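mind folding the following:
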Amino acid sequence: MNEKIEYLPFGRPNFSSEEIDAVTRVMKSGWIGMGPETIAFEQELCVFLNVSNVVTVNSCTSALELSLLVSGIGPGDEVICPSLTWCSTANASLYLGAKPVFCDVDLKSLCITEQNIIEKITEKTKAVVVVHFGGYAIDVVSLRAKLPPEIVIIEDAAHAIGSRYLDGTPVGSSGNLTCFSFYANKNLSTGEGGAIALPNQEVADRLRSLRQHGLVSDAWKRFTHPKSILTAELMELGYKMNYNDLQASLGRVQLRRQGEFHQRRLDIAKLYCDELAGQEFGLSFQDDVLSEDHARHLFVVMLPLEHLNIDRNDFVIALRDRNVGAAIHYAPLHSMKFYRDLHDQPSLENTERLYEKILTLPISASMTIEQAKYVVSQFNSLIQECYK
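Next comes the predicted model:
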């Protein structure tokens, strides 16, 4: 399969005629804001995640900020999080005046460990944001047992809808505030959007108010109930972070198709693990990437650079020249100027080692097996050319 194909991005959503029909139905309904579709989507997510409350918001970034806010995080507090993540994980703390404290990750799982976290705890530590990187589910039960009870655990599950903990229960059902993303390239995509899963009804009600300016009633109720109060009561300073029914109509269909999507990602990952060259001299993948409990939002490869005459960046560029949309997830946050300017950042050995050699290969529910075979052929050809 050496003939070039159309450029293949690392993650492309899978939309069928069913999603198009759902959006059309909502557009014809006369209401496209937050309303009955959003409520239905939240309820269906509760069933899928085995949790009593889900609150949708406009992004996972908002979900993280609101989760920290309702957990009492504010100025002067420290929040531990990995450096190998998207900037939202850290910025959610900064929005509230708190300080993100970066910690290292494990070389195989690419996730933070209990020991990484414990080493960073100070008297100012109020929360830990754990990231289920790529869809690998961290053992939050074990982590909870090792942390002081006053330290809150927030789960960044932007990559992890469909992932399962060690006991087989869905990520989102742990009892921690758990934040999901429905961004364009995610396993469940509604273009933009996010959600918070949690067991506590009182906290969920507060989150629903905060996403709508701090009002006690939402726009849908005011639109559909003539006897509702004409001017809603403002309870606290809130935000404009709500979801809407156009997105929710997409999400409801995408949720029903998660089994189909999960199988396609697994099939592609199996092909990659079976056929990518270079494993005999050190090419490796994230731990448990073929487990049924892994969501496989990302398929991460660690290049054996000691055996190659090319660096990681040039390898990624060469793959892109062959129309394979490889990507890098992520540049370490602690090495970025913005965070260095906030305060001194310590060296994080594993994160820095990983960053030099990680890349992400295309994987999505919209990919065909033939496209995955093309990725394999181009990767194998390139790594053989670069072998020294």
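
switch to C-alpha atoms for all contacts and neighbour counts from now on
Fine.

can you pull out the helices in the stretch 101-250 of the chain?
Assigned by DSSP state H, counting those that start in this stretch, the helices in the stretch 101-250 of the chain fall at 114-118, 140-146, 201-210, 219-224, 245-256.

out of those helices, flag the one nearest residue 173.
In terms of Cα to Cα, the element of the helices of the stretch 101-250 of the chain nearest to residue 173 is helix 140-146, at 10.8 Å.

export the helices of the stretch 101-250 of the chain to JSON lines and tack on mean neighbour count?
Shown next, in JSON lines, are the helices of the stretch 101-250 of the chain (neighbours: other Cα atoms under 10 Å):
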{"stretch": "helix 114-118", "mean neighbour count": "18"}
{"stretch": "helix 140-146", "mean neighbour count": "14"}
{"stretch": "helix 201-210", "mean neighbour count": "18"}
{"stretch": "helix 219-224", "mean neighbour count": "13"}
{"stretch": "helix 245-256", "mean neighbour count": "23"}
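
format the ones you listed as JSON lines; extra columns: distance to residue 124.
Converted to JSON lines, the helices of the stretch 101-250 of the chain look like this (distance: least, Cα to Cα, whole Å):
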{"stretch": "helix 114-118", "distance to residue 124": "13"}
{"stretch": "helix 140-146", "distance to residue 124": "17"}
{"stretch": "helix 201-210", "distance to residue 124": "24"}
{"stretch": "helix 219-224", "distance to residue 124": "39"}
{"stretch": "helix 245-256", "distance to residue 124": "39"}
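
just checking, residue 355 touches residue 335?
No: counting by Cα atoms under 8 Å, residue 335 is not a contact partner of residue 355; they are 10.7 Å apart.

surely residue 288 is in contact with residue 294?
Yes: with contacts counted by Cα under 8 Å, residue 288 reaches residue 294, the gap being 6.9 Å.

give the intersection of the neighbour lists for the two.
Counting by Cα atoms under 8 Å, 6 or more residues apart in numbering, the contacts common to residue 288 and residue 294 are residue 136.

compare the two (neighbour count), which wins?
Neighbour totals were compared for residue 288 and residue 294, and residue 294 leads with 25 against 15 (other Cα atoms under 10 Å).

does that one sit in a helix or strand, and which one?
In this structure, residue 294 sits in neither a helix nor a strand according to DSSP states H and E.

how close does it sit to residue 302?
Between residue 294 and residue 302 the computed distance is 18 Å (Cα to Cα, to the nearest Å).

equivalent analysis for residue 357, please.
5 Å.

for the protein, longest strand please?
strand 125-131 (DSSP state E).

check which residues of that one are buried.
125, 126, 127, 128, 129, 130, 131 (16 or more other Cα atoms under 10 Å).

ends of stretch 43-63, how far apart?
Stretch 43-63 end-to-end distance (Cα to Cα) = 17 Å.

show me the contacts for the residue most central in space within the chain.
Nearest to the geometric centre of the chain sits residue 158, at 1.6 Å (Cα atoms, centre = their mean). Shown in contact with residue 158 (Cα under 8 Å, 6+ apart): 60, 131, 132, 179, 180, 181, 182, 186.

pull out the buried members of those.
Counted by 16+ other Cα under 10 Å, these give 60, 131, 132, 179, 180, 181, 182, 186 as buried.

for comparison, sequence B:
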Amino acid sequence: MSGSNLPIPAARPVIGEAEIEAVVRVLRSGHVIQGPEVAAFEEEFSELVGDRACVAVNSGTSALQLSLMALGVGPGDEVVVPSFSFAATANAVRLVGAEPVFADITPGTYCLDPDAASAVIGPRTAALIPVHLYGHPAAMDRLMPLADRHGLAVVEDACQAHGAALHGQPVGTFGNAGCFSFYPTKNMHAIEGGMITTADPQLARTLRLLRNQGMERRYENEIVGANLRMTDVAAAVGRVQLQQLPDWTEQRRANAKVLDSRIEGLPVPQVADGARHVYHQYTVAVPDGRRDAVQQELTRQGIGSAVYYPTPIHRLKPFRDAAGPALPETDRAAAEVLSLPVHPSLGLGDLERIARAVSMAGGAR
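Predicted structure coming up:
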């Protein structure tokens, strides 16, 4: 019940009757693997990304990996990535045999800092992976000219940013490829899945080969590929969710506006000039080592929250040997960030309760 004392979850994935009916329809059709539903989902998703070609795959991680593969990034190459992201961003680099080089983030937006990225570009650098973290677009207006000057490929990690934009241009339309995730907690989901967007028809064809054992026609393998296809079941769910994404996005943005106006004593999310933030996460900063205490108090009051991400990628065991400078803003963010509920099912009473609780807990010394 909105505004009651019932627990407020940090996220609430939607699986409604429309999604269930879509799944049943596909199962009854007998076409369950990369069939007409996948093709329709690709066509419909392209409207979100300026009519770019769309290639559906089985996860956001696969989207990143296949994009790098299709762009020829591999052993001996380096890829500049932010360390303040989910590990999948760097995992994809290692999975193609390349090495991640970590760069720092811009305070407030938590996205890749163009100056920090520029400082770590070297002779082996082949690509950049900016992450549109929490639903806020990275500074693509500065990162793309940087990539152009150095002849680098750009793969946008838009896994958290469906519908985000910078100066009116949708994320996923700046780089050579854009990668989206349809994991259940994302702003829209397909139970599981991913999508790659590109304006390059040849790159799109290569991606389709790579996801399907290297073949376009059965038993006519052209290159070495993998089995990273999306199922028609997942695509059917994605199509239903995609129809609801615009309304859900506006509700998230409205919810964020309420929280912005009600939270006191803590820095609320920053939005860069010209950025359209879609609030996959509503993330405040809790300084002075008080973050964990604030989160514990919210939990005591039945308000869900989460820390994305408590350990930067460069401090995770598989990446401690990776190249890169000290990352002070990354380390600061990991110690301070706290994501609050912002999902569309929240009512005004819920939002006021969240803001009141976090203001009181955050102001305690």
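
one step back: and the buried ones among the contacts of residue 158 of structure 1 as a markdown table, adding distance to residue 243 of structure 1?
Formatted as a markdown table, these follow (distance: Cα to Cα, whole Å):
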| residue | distance to residue 243 of structure 1 |
| --- | --- |
| 60 | 11 |
| 131 | 23 |
| 132 | 23 |
| 179 | 14 |
| 180 | 13 |
| 181 | 12 |
| 182 | 11 |
| 186 | 16 |
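
just put the buried residues of strand 125-131 of structure 1 in a markdown table and tack on distance to residue 211 of structure 1.
As requested, those are exported to a markdown table (distance: Cα to Cα, whole Å):
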| residue | distance to residue 211 of structure 1 |
| --- | --- |
| 125 | 26 |
| 126 | 23 |
| 127 | 21 |
| 128 | 23 |
| 129 | 21 |
| 130 | 23 |
| 131 | 23 |
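
how about residue 14 of structure 2, secondary structure?
Following DSSP: H, G, I helix; E, B strand; the rest coil, we place residue 14 of structure 2 in the coil state.

does residue 211 of structure 2 touch residue 221 like I think?
No: using Cα under 8 Å, residue 211 of structure 2 is not in contact with residue 221; the gap is 11.9 Å.

between the two, which is the more surrounded one?
The residue with more neighbours, out of residue 211 of structure 2 and residue 221, is residue 211; 24 against 14, by other Cα under 10 Å.

for the more buried one, list the residues it contacts.
57, 66, 225, 226, 227, 228, 229.

out of these, which are buried?
57, 66, 225, 228, 229.

now, which of the residues you listed sits nearest residue 237 of structure 2?
Once Cα to Cα is applied, the member of these that ends up nearest residue 237 of structure 2 is residue 57, at 14.1 Å.

quick one: contacts for that closest one?
Counted by Cα under 8 Å, 6+ apart, residue 57 of structure 2 has contacts 63, 193, 194, 195, 196, 211, 228, 229, 230.

try 10 Å
34, 38, 63, 66, 180-182, 192-196, 207-208, 211-212, 227-231, 235 (Cα atoms under 10 Å, 6 or more residues apart in numbering).

now do residue 219 of structure 1
33, 34, 35, 212, 232.

check the contact between the second one and residue 244; I expect there is one.
Yes: Residue 34 of structure 1 is in contact with residue 244 according to Cα atoms under 10 Å; the separation is 4.0 Å.

list residues touching both of those two?
Common neighbours of residue 34 of structure 1 and residue 244 (Cα under 10 Å, 6+ apart) are residue 56.

what lines up with residue 225 of structure 2 in structure 1?
Using TM-score structural alignment, the partner of residue 225 of structure 2 in structure 1 is residue 238.

contacts only, for residue 118 of structure 1.
Residue 118 of structure 1 neighbours (Cα under 10 Å, 6+ apart): 80, 103, 143, 146, 147, 148.

pick out whichever of those sits closest to residue 298 of structure 1.
Using Cα to Cα, the contacts of residue 118 of structure 1 come closest to residue 298 of structure 1 at residue 103, 21.2 Å.

what residues are up against the residue nearest to the closest one when sequence neighbours are not counted?
Using Cα to Cα, 6 or more residues apart in numbering and skipping residues adjacent in sequence, the residue nearest residue 103 of structure 1 is residue 82, 4.9 Å away. By Cα under 10 Å, 6+ apart, the residues touching residue 82 of structure 1 are 89-90, 100-105, 110-113, 116-117, 128-131, 133, 332-334, 348, 351.

mind listing which of the residues you listed are in strands?
Short answer: the contacts of residue 82 of structure 1 in strands (DSSP E) are 100, 101, 102, 103, 128, 129, 130, 131.

can you add distance to residue 171 of structure 1 and give those back as CSV?
Listed next are these as CSV, based on distance: Cα to Cα, whole Å:
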residue, distance to residue 171 of structure 1
100, 23
101, 24
102, 23
103, 22
128, 16
129, 14
130, 12
131, 11
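
got the contact list for residue 319 of structure 2?
So residue 319 of structure 2 contacts 83, 87, 90, 91, 94, 99, 100, 101, 102, 312, 313 (Cα under 10 Å, 6+ apart).

let's verify the counterpart of residue 357 of structure 2 in structure 1: helix, strand, or coil?
Residue 357 of structure 2 maps onto residue 378 in structure 1, with residues paired by TM-score structural alignment. Three-state call for residue 378 of structure 1 (three-state DSSP): helix.

right, and residue 378 of structure 1 touches residue 316 too?
No: judged on Cα under 10 Å, residue 378 of structure 1 makes no contact with residue 316 at a distance of 11.5 Å.

about what we covered before: shared neighbours, residue 357 and residue 302 of structure 1?
By Cα under 10 Å, 6+ apart, the residues touching both residue 357 of structure 1 and residue 302 are 283, 312.

now do the SS call for the residue nearest to residue 195 of structure 2 when sequence neighbours are not counted.
Excluding the flanking residues, the one nearest residue 195 of structure 2 by Cα to Cα, 6+ apart is residue 56, at 4.4 Å. Assigned with three-state DSSP, residue 56 of structure 2 falls in the strand class.

and residue 56 of structure 2, how far is that from residue 153 of structure 2?
When residue 56 of structure 2 is compared with residue 153 of structure 2 (using Cα to Cα), they lie 21 Å apart.

which one's more surrounded, the two?
More crowded of residue 56 of structure 2 and residue 153, by other Cα under 10 Å: residue 56, with 30 against 22.

test my guess that that one contacts residue 239.
No: Residue 56 of structure 2 is beyond contact range of residue 239, at 12.0 Å (criterion: Cα under 10 Å).

what do those two both touch?
Joint contacts of residue 56 of structure 2 and residue 239 (Cα under 10 Å, 6+ apart) are 38, 41, 42, 45.
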